[in-house]
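# I would like the atomic coordinates for the input below:
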Amino acid sequence: MTELLEVFTKDRVGYLRFNRPDKLNALAPEMLEGFTAGLTAHEADPDVRVVVVCSTGRAFSTGGDMSGPGRAASAGHRSSYTDWQRQRASLERWLRIWDSPKPVVAAVQGYCLGTATVMAVMCDLTVVADDAVIGWPQLPVGGGLLSPVASWFVGPKKARELAYIAGSRFSAQEAVELGWANHVYPAGELHERAHELATRIANTPSDVLAVKKYALNRTMNLQGFRDAVLSGAEFSAVSHQAPGAEFIAARRAELGMKETIAAVQQGLLAGDYPQAE
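Okay, the predicted model is just below:
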């Protein structure tokens, strides 16, 4: 398994630990592939009853890796069909957590941004360090992946606020108060407390845990959760082709990421946004 993702077990708990602290655990393709393989391995291990997803360093994950050739290219340069496929594959990867027969606990410290927010709430339980910051993209070029999923946990009003204001964030304490997370712990205790929680869950037989999880999932799926999550890929692909999104992508190519974010946050580009016909 790649060094960027550590897969191991301890006390009937299987671990998937992102290990790219120098890049704030931005999710490189090999990390994503390793995640799916590692989760599958833990599911097949009869000694593993619970899985914990965590990270080394000062950030849980800043989301998708935007470095490397072609990775930072605008989604507008892809066809809508290709974009939809790509976004759906991302959501299906995190739905693997939802569908897993074993409970999965996310332990979040520092920044949890972009697609990492989807991963964290797909886990059965989410615990956060008191330094955690949950954040949405700083450029308004997409719509459909993050907030529709979050709406099931934080409510529609807060989800709209997060979606409509670029760069929205909330704190660890707010995460618990909103229902996005279960518990907040001191940063230095996060991983120990997450392990304690997981071992308490592991005192229940695996087959009983699986039935409990499927029963809870069935309730949300009957309300449309799974279909709503996957529909986000369609809306995301459409939003990337919107004239406003293409305008911002062009400014990013011209000015650079930091300068474009600053311009958007200060409202300097708002008067120039094109209107869809």
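# Could you use CA atoms for every contact and neighbour count after this?
Will do.
# Identify the residues contacting the residue nearest the centre of the chain.
Nearest to the geometric centre of the chain sits Ala116, at 2.4 Å (C-alpha atoms, centre = their mean). By C-alpha atoms under 8 Å, 6 or more residues apart in numbering, the contact list for Ala116 reads Phe60, Ser61, Thr62, Gly63, Gly64.
# Nearest spatial neighbour of the second one, chain-adjacent residues omitted?
Of all residues beyond its chain neighbours, the one nearest Ser61 is Asn25 (4.6 Å), with distances taken as C-alpha to C-alpha, 6 or more residues apart in numbering.
# Quick check, that neighbour in contact with Phe60.
Yes. At 6.5 Å, Asn25 and Phe60 qualify as touching, with contact defined as C-alpha atoms under 8 Å.
# And these two? Which one has more around it.
Phe60 (34 against 28; other C-alpha atoms under 10 Å).
# What separation do you get for that one and Leu27?
Applying C-alpha to C-alpha, to the nearest Å, the value for Phe60 to Leu27 is 10 Å.
# ditto for Ala132
Ala132 is 18 Å from Leu27, by C-alpha to C-alpha.
# wait, Leu125 sits on Trp98?
No. In this structure Leu125 lies outside contact range of Trp98 using C-alpha under 8 Å: 10.9 Å.
# could you pull out the strands for the stretch 51-200 of the chain?
104-108, 111-113, 125-129, 133-135, 169-171, 183-185 (DSSP state E, counting those that start in this stretch).
# residues in contact with the second one?
The set of residues external to strand 111-113 that reach it, using C-alpha under 8 Å, 6+ apart, is Arg58, Ala59, Phe60, Ser61, Thr62, Gly63, Ala132, Val133, Ile134, Gly135, Trp136, Pro137.
# in that strand, what's buried?
Tyr111, Cys112, Leu113 (16 or more other C-alpha atoms under 10 Å).
# ok, now the last one?
Residues of strand 183-185 classed as buried: His183, Val184, Tyr185 (neighbour count, 16+ other C-alpha under 10 Å).
# What is the nearest of the residues you listed to Glu3?
Lowest distance from Glu3 to the buried residues of strand 183-185 (C-alpha to C-alpha) belongs to Tyr185, with 27.5 Å.
# Now do the same contact list for the closest one.
Going by C-alpha under 8 Å, 6+ apart, the list of residues near Tyr185 reads Val127, Val128, Ala129, Asp130, Arg193.
# For it, give its distance to Ala242.
In terms of C-alpha to C-alpha, Tyr185 sits 41 Å off from Ala242.
# One more: Asp207?
47 Å.
# The two: which is more packed in?
Set side by side, Asp207 and Ala242 show more neighbours around Ala242, with 16 against 12, by other C-alpha under 10 Å.
# any idea which element the closest residue in space to Leu91 that isn't next to it in sequence lies in?
Leaving aside its sequence neighbours, Leu91 sits nearest to Leu230 (C-alpha to C-alpha, 6+ apart; 6.5 Å). Per DSSP states H and E, Leu230 falls inside helix 225-240.
# one more to put side by side:
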Amino acid sequence: MTESLARYEVPVAGVARITLARADKFNAINPQLIYDVNEAFDKALYDDQIKVIILAADGKHFSAGHDIADTVESYQSAVQSESRKVGTWSGFQEPETHGWFAAEKEAYFETAKRWRNISKPTICAVQGKCIAGALIFAWVCDIIVASADAQFSDPVMTFGMPGVEWLAHPWELGARKAKEFLFTADSWSADEAHRLGMVNHVVPREELADFALAMATKIAGKPSFALKLAKEAVNKTLDIQGQANALDAGFYLHHLGHTQNFRLYGWGMDPTNVPSLASVPKMKKD
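Down below sits the predicted model:
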């Protein structure tokens, strides 16, 4: 049996902590990690003794984002073959863009939607680099606490994509800063993320785990039903403002980018500006 890439523990009564446990790969996100985290969220969700969930990560960095480097020769195959149903899509094994869309919709988008809507409060503790796909893990949480050395970036523009699958950038940063973040592909500090309202607190690296746990413990002292209702109310407010539809549209545009790259390069991304992708075996063009 494959060892889980998401460690689950209950550090104090009422609080579950899910930890990305792939530090040897900088917690790069592969299909197994996604589904292991999803199962851990389910475990916390259906345990009535758990009132708050912390999402954290082992090692120097929170996550390097999608594991393209590790699966560069079989990226599409890995995403498709390891997909598990979490939403309403199918067709994981269909060829090229059909299978890619179906697999990414389930693995990246539907899981993110589930985590965002889990009825219990969630806190993400981010240290070091939080890159591209890793932003999804942080942004779906209700509260983000970052270490002073944390850095956030979405550099996928460099290889011909408009942004990661969960295009929450305007909601997290505001429209103009979201455009700058995407267009430049720059890395932004925890202090800048805090100034823009994306991060709730910035703390010294050595205090990150304790700070997140103390906040979770404080929240866990509140009535669980009231916590669920408050979260539902805030999420519904965002949905009424259009967030849910905007995220759907962002995902479709993300895959328009993939389709264009398949047409031009025979692969889901543009390798011309990324030397490490130059040797990617090209698929038959659509």
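# on that earlier part again, to which residue of structure 2 is the residue nearest to the centre of structure 1 aligned?
Aligned counterpart of Ala116 of structure 1 in structure 2: Ala134 (TM-score structural alignment).
# what do you get for Ser171 of structure 1?
Per TM-score structural alignment, Ser171 of structure 1 is aligned with Ser189.
# Does Leu190 of structure 1 touch Ala129 like I think?
Yes. Look at Leu190 of structure 1 against Ala129 with C-alpha under 8 Å: they come within range, at 5.6 Å.
# Show residues contacting the longest helix along structure 1.
The longest helix of structure 1 (DSSP state H) is helix 80-99. The contact list for helix 80-99 of structure 1 (C-alpha under 8 Å, 6+ apart) reads 36, 39, 75, 104, 118-119, 122-124, 145, 217, 229-230, 232-234, 236-238, 241.
# same question, stretch 160-175 of structure 2
Stretch 160-175 of structure 2 is contacted by residues 108-109, 112, 132-133, 136, 139, 154-157, 176-179, 182, 193, 196-198, 243, 247, 250-251, 253-254, 257-258, 261, 269-270 when judged by C-alpha under 8 Å, 6+ apart.
# Just the buried ones from those residues?
Buried among the contacts of stretch 160-175 of structure 2 by 16+ other C-alpha under 10 Å: 108-109, 112, 132-133, 136, 139, 154-157, 178, 182, 193, 198, 243, 247, 250-251, 253-254, 257-258, 261, 269-270.
# Report the contact partners of Ile123 of structure 2.
Val52, Ile53, Ile54, Leu55, Cys141, Asp142, Ile143, Ile144, Val145, Ala212, Ala216.
# Show me what it aligns to in structure 1.
Using TM-score structural alignment, Ile123 of structure 2 sits opposite Val105 in structure 1.
# if I look at Gly142 of structure 1, how far off is Tyr111 of structure 1?
Per C-alpha to C-alpha, Gly142 of structure 1 is found 20 Å from Tyr111 of structure 1.
# about what we covered before: what's the distance between the match of Ala116 of structure 1 and Gly163 of structure 2?
12 Å.
# Next: Lys60 of structure 2.
25 Å.
# next one: Asp70 of structure 2
In terms of C-alpha to C-alpha, Asp70 of structure 2 sits 21 Å off from Gly163 of structure 2.
# Looking at the two, which has the bigger crowd around it?
Comparing Asp70 of structure 2 with Gly163 by other C-alpha under 10 Å, the one with more neighbours is Gly163, at 25 against 13.
# Which parts of the stretch 51-200 of structure 1 are helices?
Per DSSP state H, counting those that start in this stretch, the stretch 51-200 of structure 1 carries helices over the ranges 80-99, 115-122, 147-154, 156-164, 172-178, 190-201.
# What residues of the longest one count as buried?
Meaning helix 80-99 of structure 1. Here helix 80-99 of structure 1 shows 80, 83-84, 86-88, 90-92, 94-99 as buried, counting by 16+ other C-alpha under 10 Å.
# of the residues you listed, closest to Lys10 of structure 1?
Nearest member of the buried residues of helix 80-99 of structure 1 to Lys10 of structure 1, counting by C-alpha to C-alpha, is Ile97, at 19.5 Å.
# Mutual contacts of Leu190 and Ala129 of structure 1, please.
Taking C-alpha under 8 Å, 6+ apart as the contact rule, Leu190 of structure 1 and Ala129 both touch Ala107, Val108, Gln109.
# contacting residues around the second one?
The neighbourhood of Val108 of structure 1, defined by C-alpha under 8 Å, 6+ apart, consists of Cys54, Ser55, Ala59, Phe60, Ala120, Thr126, Val127, Val128, Ala129, Ala132, Leu190.
# rerun at 7 Å
Cys54, Phe60, Val127, Val128, Ala129, Ala132 (C-alpha atoms under 7 Å, 6 or more residues apart in numbering).
# Over to Phe251 of structure 2?
By C-alpha under 7 Å, 6+ apart, Phe251 of structure 2 lies in contact with Glu165, Trp166, Leu167.
# Output these in a markdown table, with distance to Arg7 of structure 2 and neighbour count appended to each entry.
A markdown table is the format used below for the contacts of Phe251 of structure 2 (distance: C-alpha to C-alpha, whole Å; neighbours: other C-alpha atoms under 10 Å):
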| residue | distance to Arg7 of structure 2 | neighbour count |
| --- | --- | --- |
| Glu165 | 25 | 23 |
| Trp166 | 24 | 25 |
| Leu167 | 27 | 24 |
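# Distance to Glu6 of structure 1 added to the buried residues of strand 111-113 of structure 1, as a markdown table?
Below are the buried residues of strand 111-113 of structure 1 laid out as a markdown table (distance: C-alpha to C-alpha, whole Å):
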| residue | distance to Glu6 of structure 1 |
| --- | --- |
| Tyr111 | 20 |
| Cys112 | 19 |
| Leu113 | 21 |
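# Which one of those is nearest to Arg12 of structure 1?
Using C-alpha to C-alpha, Cys112 comes nearest to Arg12 of structure 1 of the buried residues of strand 111-113 of structure 1, at 26.5 Å.
# Please report how far the closest one lies from Leu39 of structure 1.
20 Å.
# Check Lys157 of structure 1 too.
If you go by C-alpha to C-alpha, the gap between Lys157 of structure 1 and Leu39 of structure 1 works out to 33 Å.
# With Asn25 of structure 1 instead?
18 Å.
# that older thread, burial check on the match of Ser171 of structure 1, number of neighbours?
For Ser189 of structure 2, the neighbour count with other C-alpha under 10 Å is 19.
# again with Asp24 of structure 2
10.
# now for it: what does it line up with in structure 1?
By TM-score structural alignment, Asp24 of structure 2 lines up with Asp22.
# Now for the spatially closest residue to Ser224 of structure 2 that is not a sequence neighbour, how many residues are close by?
Using C-alpha to C-alpha, 6+ apart and skipping the chain neighbours, the partner closest in space to Ser224 of structure 2 is Lys51 (6.1 Å). Lys51 of structure 2 is flanked by 27 other residues according to other C-alpha under 10 Å.
# Fine, thanks again, bye for now.
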